[in-house]
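Visitor: Compute the structure for the input listed below.
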Amino acid sequence: MPDYIIIIYLICIALIVICEVRKRRKKGAVIVTCLHILNYDLVYSFIWLVLSLGMFSLFLDDFFDYYSFFVPKYLNKWYYMFSYEYIVEIENQLLQNENKMWFELCKIAFYKSELQNLYISMLWITSFGMFFYRGIQKSEVCTNGIWLRMHMYKWERIKAYKWITDSNKQNQKGHIRSYKLVLYIMNGKIDKKLLNQDTNEKVIKVKSIDKDIVDRILEEKNIIMKS
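Guide: Prediction:
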């Protein structure tokens, strides 16, 4: 993997962060912060974490052996070992040598494969970070709509809603501590064709003390309540 791929990779991460900041600015003031719900993003993040750590361990197992091979004979700085371009340059120099150094060439070929494992683990650890960040986000009822897992659903996209009593969340006196709010979000043109349905259900969890506030906001926005 050439070094410029890493630069593109870092630029993509920066663009994702910038887009996230811009989306957050559009949500307006936060009126109600909802409770956290365990979601599949956290499951996905755990899978990506296991994969990335496994791939990184493959690289780390033989790293010190490769270090003694490259430094200082071929590289005068240890961090040059992470540059694919430097490794390829060493390989080309050995190939141009009249006395083919097959052991060294095989060593470099194996290290190039290990280096690619490192790059892949970097991509996977980024996926872990993205899914984990999404998974721990709390939904928010804002002035411009509902913020749900890094997406802003404006009021005009919410067609209807209904409340579900969260019977498992009761205190010792039997009082309900939270409610589940099911939102029926209108799909875009592409989602309508792919899913073959006009709306998609999203669920958030609201504290019992905030239920009336959220209910009033939804009524003010003329959103239909389903029974």
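Visitor: drop to CA atoms for contacts and neighbour counts, all remaining ones
Guide: Fine.
Visitor: Which residues are in contact with the spatially most central residue of the chain?
Guide: The chain has residue 130 as the residue nearest its centroid, 1.7 Å off, counting by C-alpha atoms, centre = their mean. By C-alpha atoms under 8 Å, 6 or more residues apart in numbering, the contact set of residue 130 is residue 45.
Visitor: buried ones in the lengthiest helix in the chain?
Guide: Identified as the longest helix of the chain according to DSSP state H is helix 102-136. Neighbour counts over helix 102-136 (16 or more other C-alpha atoms under 10 Å) mark 105, 108, 111-112, 114-132, 134-135 as buried.
Visitor: ok now that helix, how far from the chain's centre?
Guide: Between the mean C-alpha location of helix 102-136 and the chain-wide mean there is a distance of 17 Å, by C-alpha atoms, centre = their mean, to the nearest Å.
Visitor: to compare against the first, here's another:
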Amino acid sequence: MNTDDAVDLTADLIDSEARDTVTVSGADASTYLQSQIAQEIRDLAVGSARWTFVLDPTGKIDSFARIRRTADDVFVLDTDAGFGEGLVARINRFKIRVDADVELTPAASAAPSADHEAARIAAGWPRMGNEIEPGSTIPATTGVTNLAVNFTKGCYPGQELVERMDSRGADAPKSLRVVDVADGTAAGSPVVVDGDEVGTVTSVSGTIGLAYIKRGNDVGRAPAHLD
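Guide: Below you'll find the predicted structure:
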């Protein structure tokens, strides 16, 4: 799948009103961001966007965002509401003698609409704060590395863990799955099969949920973007 097309394919899952935006502009914006994120942006056309992880040096996810090029030296990243400040802090962390300004615009709404949330969960798309905890979640568990990581772009913080797991074909200790749940199930509930706890529910909409399922358990179904 073309990573630019992936943004269009996930449009119905994302409520634009519930996204913090971070604008990075300046003569060094492109080269600096290229060195910091998991996605390739040197060939990103003006007006196009891609999904990307922004990782900490150990390979844990700091942010999961879309990055759109709005001019040759202007990029707009958007992420789930409430996580823009963390993205700004991460972008600024290594910005030394770099000609690039970073500006945060908070989301208009703190939470996505019920329709967007239902579509997101049914598709198996991760959300910051639910399926992705900054500083602790590794990319391989989320099911979106094929859309958010470019494996040929070169060095960036956190690359070693991502590349090592990919090159070895290593299975993550858990994986995100779409599961059927009982009415009234809440995030944090255990997933139990034959008396054994095999996972944890992370998001719920009606009787459909997302859950992290332990390796070796065939529970639920793969996210739609992995089919």
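Visitor: Just give the TM-score of the two.
Guide: With the length set by TM-score structural alignment, normalised by the length of the first structure, the two chains reach a TM-score of 0.22; 95 aligned residues with a C-alpha RMSD of 6.5 Å.
Visitor: what packs against whichever helix or strand comes after the longest helix of the first structure?
Guide: Counting by DSSP states H and E, the next helix or strand C-terminal to helix 102-136 of the first structure is strand 140-142. Judged by 3 or more C-alpha pairs under 8 Å, 6 or more residues apart in numbering; DSSP states H and E, strand 140-142 of the first structure is in contact with strand 30-33, strand 145-148.
Visitor: try 6 Å this time
Guide: Applying 3 or more C-alpha pairs under 6 Å, 6 or more residues apart in numbering; DSSP states H and E, we find strand 140-142 of the first structure packed against strand 30-33.
Visitor: Checking my notes, residue 179 of the first structure in a helix, right?
Guide: No. Counting by DSSP: H, G, I helix; E, B strand; the rest coil, residue 179 of the first structure falls outside a helix, being strand.
Visitor: how about the helices in the second structure?
Guide: Using DSSP H, the helices of the second structure run over residues 3-9, 29-36, 84-93, 114-123, 145-148, 159-168.
Visitor: Need the winner for burial among the ones you listed.
Guide: Greatest average neighbour count among these goes to helix 145-148 (a mean of 20), per mean count of other C-alpha atoms under 10 Å.
Visitor: separation between residue 89 of the first structure and residue 178 of the first structure?
Guide: Separation of residue 89 of the first structure from residue 178 of the first structure (C-alpha to C-alpha, to the nearest Å): 62 Å.
Visitor: okay, these two: which has more neighbours?
Guide: residue 178 (22 against 11; other C-alpha atoms under 10 Å).
Visitor: wait, that one sits on residue 207?
Guide: Yes. Using C-alpha atoms under 6 Å, residue 178 of the first structure makes contact with residue 207 at a distance of 4.3 Å.
Visitor: what about stretch 64-71 of the first structure, distance to the chain center?
Guide: 34 Å.
Visitor: Would you mind listing the buried residues in it?
Guide: Neighbour-count burial for stretch 64-71 of the first structure flags 66, 70 (criterion: 16+ other C-alpha under 10 Å).
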